[in-house]
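Novice: Sequence unavailable; structure follows:
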């Protein structure tokens, strides 16, 4: 987790420009959750120094993953200040490598205000302490990829109805639930906490698509890539405490699948809602 926090600590190179680096990945490409979180941090820093009367936190993000990123090259984050109104601020962030965008994202920020308040409640699921840990699974496997994930994975993930790491589950359900928590302390303001949540969610958002079609991360020929990402924060979040993801997939077609998630705190508050569409391709039967 300390490595994740280090890459989220961007270097400022201009009033609205930042530079960041990437963590190693098994597939040799920049992890989408990383560049998403870095772009959010960059946008947030330009809001913090805008001289506004009250602090403003991100409440929504809409981004498109445009190209795979190169792990060996730094990423430049260019922020455009679209608006600073009385209650809301808007920023557009481009993440660039060699002058070419790999992600484009708009973030909206809002000052704390009173208003209507209601939220869904989480389903009744087993506590995370009663579920197997992905960290323990990877640690117990004699495999280079598993050892890499056990060593570098920043979050502990615990599925309620079985994981998809080694094979498909028996049921073909479009729904799943899981608990997730940072494997180390995350001490920082809500901008950092919300960026860390964005970092973590990209690794599980398309799993309901795989589960619905009885696929796993080891399905031969499986090709998965994030296309776009939308996220709404409703309440404060602390990523080094357990968070419950309640997920589903309403549709998959044309080589694309849509994943949805509601994120609840351990105490049952709805903290965030997330949507992500991704490319999900498998070889045709018999190929």
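Specialist: Received it, and whenever you're ready, just let me know what you need. Just so we're clear, the structure is a prediction, and the values are computed from it rather than from any experiment.

Novice: Only C-alpha atoms from now on, for both contacts and neighbour counts.
Specialist: Noted.

Novice: just the strands in the chain please.
Specialist: With DSSP state E as the criterion, the chain has strands at 11-14, 17-20, 56-65, 75-84, 88-97, 100-111, 155-159, 175-182, 223-233, 243-253, 256-265, 270-281.

Novice: Scan this structure for its longest helix.
Specialist: What stands out as the longest helix in the chain, according to DSSP state H, is helix 32-48.

Novice: got another, please set it beside the one above:
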């Protein structure tokens, strides 16, 4: 049987099985990462929350605030337990706990609001080349790929449901110090339907791509290095204006600080018309573990 198209597979991954009124089950896809991809849990949790909001209320998610507590097991299903915290006159709030092996691995709060008129302004989109004017990222050369651990080979050679165009490409396998910012375009590899809820869950999934990586740039380190340990601690996402995940979106990321083995990154997401459609922020663990070579060069105490 042929493999399912990547976009259809991702949409199916984000469409949860309903077990009870407020209880859902999601599966995972092993994409070669060390644990369940954080964007998957974000997208599935938002999908669960959206499924408990009355569609007749015409309220849509405008913010999501999440904490990652434990690494997810790609071999086990994830249960999403939704608490219908509040349905007020203008806003609805849901709290979602993601559970594996009897333990909470993630929780979030999501807020929903209907359309309202009001004051409006936004940050200006950075001046960058159009996505059509940027070359696709080149594949890792076979001779380099052969030197890498098997799981990293799978991660780097995987096919993605999103395509990317990097304004300033960086060699993550041989990183050099750079300013703490990144700009790239991304979109789904094929067109999908018009459901705003589906496009939001897909953007939640994609918002975890590369976000924390900008905190590594000034230090010349990379997630791919065996002595670098990285893990997302939290994630915040705000939806500002309508958008489509299958149209080009610009992710403008910067990292204002790193300290105490934690780094912070924030991102603005624009459409091709320059409208700010979403914002994201994340703090994550970044540890650089001394290698055997580093230890060998430490002078012995007298």
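Specialist: Structure's in. What do you need? Note that this is a predicted model, so its numbers are computed, not measured.

Novice: could you dump the strands of the first structure to CSV with mean neighbour count and distance to residue 142 of the first structure?
Specialist: Written out in CSV, the entries for the strands of the first structure read as follows (neighbours: other CA atoms under 10 Å; distance: least, CA to CA, whole Å):
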stretch, mean neighbour count, distance to residue 142 of the first structure
strand 11-14, 13, 38
strand 17-20, 21, 33
strand 56-65, 21, 34
strand 75-84, 21, 34
strand 88-97, 22, 36
strand 100-111, 20, 35
strand 155-159, 22, 19
strand 175-182, 22, 24
strand 223-233, 19, 24
strand 243-253, 21, 29
strand 256-265, 23, 31
strand 270-281, 21, 28
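
Novice: Just tell me which of those strands ends up closest to residue 195 of the first structure.
Specialist: Within those, the stretch nearest residue 195 of the first structure is strand 56-65; the backing value is 9.3 Å (CA to CA).

Novice: which residue in the second structure lines up with residue 173 of the first structure?
Specialist: With TM-score structural alignment as the criterion, the equivalent of residue 173 of the first structure in the second structure is residue 179.

Novice: where does the corresponding residue of the second structure for residue 17 of the first structure sit relative to residue 38 of the second structure, distance-wise?
Specialist: Across the two structures, residue 17 of the first structure finds its equivalent in residue 23 of the second structure, going by TM-score structural alignment. For residue 23 of the second structure, the distance to residue 38 of the second structure (CA to CA, to the nearest Å) stands at 20 Å.

Novice: ditto for residue 51 of the second structure
Specialist: Applying CA to CA, the value for residue 51 of the second structure to residue 38 of the second structure is 20 Å.

Novice: neighbour count winner among those two?
Specialist: Between residue 51 of the second structure and residue 38, counted using other CA atoms under 10 Å, residue 38 has the larger neighbour count: 25 against 18.

Novice: wait, doesn't that one sit right on residue 206?
Specialist: No - counting by CA atoms under 8 Å, no contact exists between residue 38 of the second structure and residue 206, whose distance comes to 9.6 Å.

Novice: excluding its backbone neighbours, what's nearest the match of residue 173 of the first structure?
Specialist: Once its chain neighbours are removed from consideration, residue 179 of the second structure has its nearest residue in residue 218; the separation is 5.5 Å (CA to CA, 6 or more residues apart in numbering).

Novice: ends of stretch 68-87 of the first structure, how far apart?
Specialist: The straight-line separation of the ends of stretch 68-87 of the first structure (CA to CA) is 35 Å.

Novice: Contacts made by that stretch with the rest, please.
Specialist: Contacts with stretch 68-87 of the first structure, where a contact means CA atoms under 8 Å, 6 or more residues apart in numbering, come from 16-25, 28-31, 39, 42-43, 46, 89-97, 102, 110-111.

Novice: for stretch 264-279 of the second structure, same thing?
Specialist: With CA under 8 Å, 6+ apart as the contact definition, stretch 264-279 of the second structure has outside contacts at 122-125, 211-212, 214-215, 237-243, 247-258, 280-284.
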